[in-house]
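Enquirer: here's a sequence, model it:
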Amino acid sequence: MAKGAKRALQLPKQQLLILAVCRFAEPVAMTSVYPYIPEMIQSFNVRDDKVARWAGLMSATFSLSQCLTGIAWGRASDRFGRKPIIILALTCTMISSILFGFSKNLLWAFITRSLQGLSNGNVGIIRTAVAELVPQKELQPRAFSIMPLVWNIGSIFGPSFGGSLVHPVERYPKIFGKFKLLKEYPFALPNLLISILFMCGITAGFLFLHETLEEKKSHRDYGLLLGKFLTNSCTRRSPRRAWSNVEESDPFLSGLSSELSTPVSGSSPAVKLLKQSPGWAEVFSGQSNINLVVYTFLAMHSVAYDQLLPIFMHYPVQSIQDSDVHLPWKFAGGFGIDSNRIGLLFTFYGVFGMLIQFFVFPPFARRYGVLNCLKACCLTFPLVYVATPFTALLPTDSSRQGIMMLLMLIKGFCGIFAFPCSTILLTNSAASLKILGTLNGVATSISAIGRAAGPALAGATFTKGVDIGYVVISWWTLALVAIVGAIPVWFLVEMEGFGGDQDEDESDEEEEEDEEEGGGGGDGDDAKASAIPAAEARSRKSSAPSIAEEAVEDDEEMPESRFLTPATATTSQSPSRRQSLQLRRVSSPIGLGPGIIPAGARRYSSDLGATRSGLGVGGTSYY
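Expert: Okay, here's the model as predicted:
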């Protein structure tokens, strides 16, 4: 494999790592509330049998609020760039999380929880940035597993923070006994500590994250300049060129080019084309619609299961000798454990998920395909949900918690595979990269409806179930939702994504390198002449699509007598592309005055003269 092809199959690890740092605080903040939400609601003088309903409504409030702003965050990232919107969303989420920790009543908790949902727009934006960094299908399982891996690592720390640091004055009187603020607000400490993680992510993003939106890459980024200034004193290596996809042939002054020059990406037609807002018909294609339905149902039952588990495990134990118990269906007991133990179980859950995400998912997805993995997971979810309530019938605490841990690991394994697979399929179903930010914003909003409906439905059915003595109702309802959500998976098609054109570019580079090394078997003139069409092909690909099509059409209208010789025209391109690239070259001496070169000729050189200053400096023209 040529050097260019090898470079194309390398992950941009530095940028993915920075995105992971930016993302890390959000899962910690989101999962830290799972262990202590039942205790928080109880502290608001809510009866035990009503806790599940209010917890479900609180989760629904978060998701519905996220639904209202998901598309807006995505559209804003398409217009202003990924980086500024990521930083803004992180800042808003940090502030709303701190406010949630200072809740003293249900109204304040619901208001701040809704603010968290409104500001939580980074899910789709970071997913879009990953897709723009890694368009190659071969690398997508690894790249798209990084953000779920970050979520799993965050889910290790989150429940530990939430379960062990609430009521700090009572639990750790020697350390926090003198802090009156923490005594008055017993749920504030976890959120205050998590804000430090948010600040680390915001700082890392501002100083080191590169913009991935094509239109904004060439803009001056003062955060990157400051980051380079701060890191220059810590390294002896020569400063690298800033990461950019801008071609070297772009003009110094965008929009200026001579009549004999190739249109460049900075010219006004290309800029107008890039700034056109994509239509909604492009966003809602057939496969994208099916993927959105699948992702919504997946979020609906998976998130509801994770949020119902702490309520189920916190609910008091019911003895099987109770007169209201009629096995095997009628029983209404839980585990009766506190938030500290619940947080410990979720920590093991997160550690397992991290290992599976890092070591198992990428090779499995590459070997069996993301669609096949998604189908297998969707068939497993209902089985786990049906079996979960029967763990409460086991005789001892250790047996109940052990079997529950096993079911949680199976469910976690399926969730770790299902969400990245669904994300990859949704990304590859997009019509173009221009609409990817909007599509992921739509996915965030629509899936938020599922994340709202799932916990609300699970909480309401759990409350109703324990009232009538059938706790299985809530879990079997989730199983039914999972079965319905598995049906559209069988109508999905695994599409190619956006890496095809880049692979062709790399094959062109490979052939050009072989010809320069003399591997073609011809003389030097033939090798140089055959290398020119490849260079021209890359120049055309870097231009706006409409401009490139015009150039190809102009070339196809030229008579065959004006093409190069067959030996020179032999390349590895497709027949139609070879025909469009067979041009006659003539010298372009200094001046480029009338009569020097044929009328209608196009100049393909370094653009140093005709494009940047309007004065020819020599080179080669083709017609």
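Enquirer: hey, let's count contacts and neighbours off CA atoms from now on
Expert: Will do.
Enquirer: and the residue nearest the centre of the chain, what element?
Expert: Ranked by distance to the mean C-alpha position of the chain (Cα atoms, centre = their mean), the top residue is Arg127 at 1.4 Å. According to DSSP states H and E, Arg127 maps onto helix 122-133.
Enquirer: packing partners of the helix or strand following that helix?
Expert: For helix 122-133, the succeeding helix or strand toward the C-terminus, using DSSP H and E, is helix 140-144. Secondary-structure packing of helix 140-144 (3 or more Cα pairs under 8 Å, 6 or more residues apart in numbering; DSSP states H and E): helix 122-133, helix 361-368, helix 397-428.
Enquirer: Proceed likewise with the subsequent sequence, for comparison:
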Amino acid sequence: MMSLPSPTGTIPQKKKVCTIQNAMSQPHEPAGHRISPRRNFVLVACICIAEPFSSVLLLPFIYFMVRDMGYADADVGAHAGWITSAFFVVQIFSTPAWCALSDRVGRKPCMIFGLVGTAVSMVLFGLSSSLAWAMVTRAVCGAVNGNLAIARTVVGELAAATGVEKGRAFSLFGFCVATGWMLGPFIGGALADPSRNLGFHGPRGLFDDYPWLFPCLFSAVYNLVVGIASALYLDETVGLTIHNRASRPSRQPTRRDLERQPLLVNRSPSPGSETFVVGPEYFRNIQFLTLLSSVFYFIHIISFDELYALFAASSLADGIGLSFQSPQIALSLSFAGPAMIVALLLFPSLHRCFTSVPLYMCSGVAFVWVYPIFSLLPALANAVEESIAMWVVLECIIMLRYGAMVIGLASLQVLINDVVHPRQRAFINGLAQSVGSFARAIGPSLGGSVWTWSLKKKLEFPLDFHAMFLLLSLLGIAQVATIVAIPPQNEIDRAMEAWEREHEGV
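Expert: The predicted structure is shown next:
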């Protein structure tokens, strides 16, 4: 017999069935549209890999690319930094616009456009023969791509909608971003200048004329494949919620409501506990400290990625590098992948035991000690006859560095989403991405300029080539110092519950 609608007109609830709610004005799927959490997380993971992959693909060969443009070795670092920074400078302004647009037209079309635009701009970059062309094409790549911030928002929305543990969801996000940062230099170094390194000249000697095009084509194909798969199978997440969640009032509070109404909630999680009082400034202070710390985190992350290629390609005989070619740079990063996988597997358990802030601080402490060790490798290589000792030390510190990067990034993403009201998540994630882009725009130029300065001045230790590694260590200290004042996780969770409860009926 056909069942009749309930008196209230609601649809019978089914466990773990997700719907797109009609309460929101943005474009959405029809109510009752079933989604597959696993399929969506896989597609978002591929998107999360694509953006950082394209942003750092050039690092292993940018040194040789700029040198082939006719610049002296001492000037390569600064010019390479300008090219790398062009991507992130433009992203500072483009990312908030993409996030705002995704609130209007949906996450899915914005991410698909970003993937296709990245593919086109990467091919144009691979055809670069001048510094100006390279900088413009990198700027275009940054302008069309706000996918990382949107993907971060999608991860939060999927986790909230499907009941997936935040630590597990954002460990996947952090792992995929770190994977992109690792695979980019690895693929870029392995496929750069294929005529010389692989004996592959391409159709009609294409790669003889454009030696840096092959890795860019690889990136373009990856972006297009992910874009097509997303167009076919990715679900829209704007307005997505668990169908069996308790229904909320239809009226959504405005930003003015949230700012004007003070938050005073009598929190009594246990007998005898004190009144828990917070206001909007409570979360603003935590958000400010988190974003400030992320500035130092991203500066030293991208600075090292830029510096490592310059350092590894510099002369071992002069004691300032390892005399690696592009394939050797790629080979040296091969152990980074297993380290990140281990970090990914450990993060959910670590997050349950220690929460976000302690894990993020521990990653900063690891960076403080790891960076200076890199600067000691040329002395080690020149002191021992067998290069195997240098390679063992190099791979150990690379694994530690990339493992700490995954833990730090995943912890940072969870923390950012924990201190943001769900209705402001897209805005804050866009702001966080702009802050990260600002930091990563500073990083390559800072790293390249300090490296060039230290080589030209020919100063004594520690102001010789060691200076850049010591600066990275100081940035790691700043990352930790700015996060110390953040309250414990249980207090943040209680404050967010109070915030939502107080404004639920606004």
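Enquirer: follow-up on the earlier one: which residue range of structure 2 does the helix holding Arg127 of structure 1 align onto?
Expert: Counting by TM-score structural alignment, helix 122-133 of structure 1 falls onto residues 147-158 of structure 2.
Enquirer: post-alignment, the matching stretch versus structure 1, mean distance?
Expert: On superposition with structure 1, the mean distance recorded for stretch 147-158 of structure 2 (mean Cα distance after the TM-score superposition for structure 1) is 0.8 Å.
Enquirer: quick revisit: let me see the contact set for the residue nearest to the centre of structure 1.
Expert: If you count contacts by Cα atoms under 8 Å, 6 or more residues apart in numbering, Arg127 of structure 1 has them with 144, 147, 440.
Enquirer: so which of those residues persist in structure 2?
Expert: Retained in structure 2 by both residues aligned by TM-score structural alignment, their matches' Cα atoms under 8 Å are the following of these: 147, 440.
Enquirer: what's the burial count for the counterpart of Val221 of structure 2 in structure 1?
Expert: Alignment note (TM-score structural alignment): Val221 of structure 2 maps to Ile196 of structure 1. Ile196 of structure 1 has 13 neighbours, counted by other Cα atoms under 10 Å.
Enquirer: pretty sure Ile196 of structure 1 sits in a strand.
Expert: No. Counting by DSSP: H, G, I helix; E, B strand; the rest coil, Ile196 of structure 1 is not found in a strand; it is helix.
Enquirer: from Glu512 of structure 1, how far out is it?
Expert: Look at Ile196 of structure 1 and Glu512 of structure 1: by Cα to Cα, to the nearest Å, they are 51 Å apart.
Enquirer: then Val317 of structure 1?
Expert: From Val317 of structure 1 to Glu512 of structure 1 the distance is 73 Å (Cα to Cα).
Enquirer: of these two, who's got more company?
Expert: Using other Cα under 10 Å as the criterion, Val317 of structure 1 and Glu512 rank with Glu512 on top: 22 against 17.
Enquirer: number of residues surrounding the spatially closest residue to the more buried one that is not a sequence neighbour?
Expert: Nearest residue to Glu512 of structure 1, sequence neighbours excluded (Cα to Cα, 6 or more residues apart in numbering): Ala531, at 5.7 Å. Ala531 of structure 1 has 21 neighbours, counted by other Cα under 10 Å.
Enquirer: which strand or helix spans Ala531 of structure 1?
Expert: Judged by DSSP H and E, Ala531 of structure 1 forms part of helix 524-541.
Enquirer: repeat that for Val435 of structure 2.
Expert: Under the criterion of DSSP H and E, Val435 of structure 2 resides in helix 425-457.
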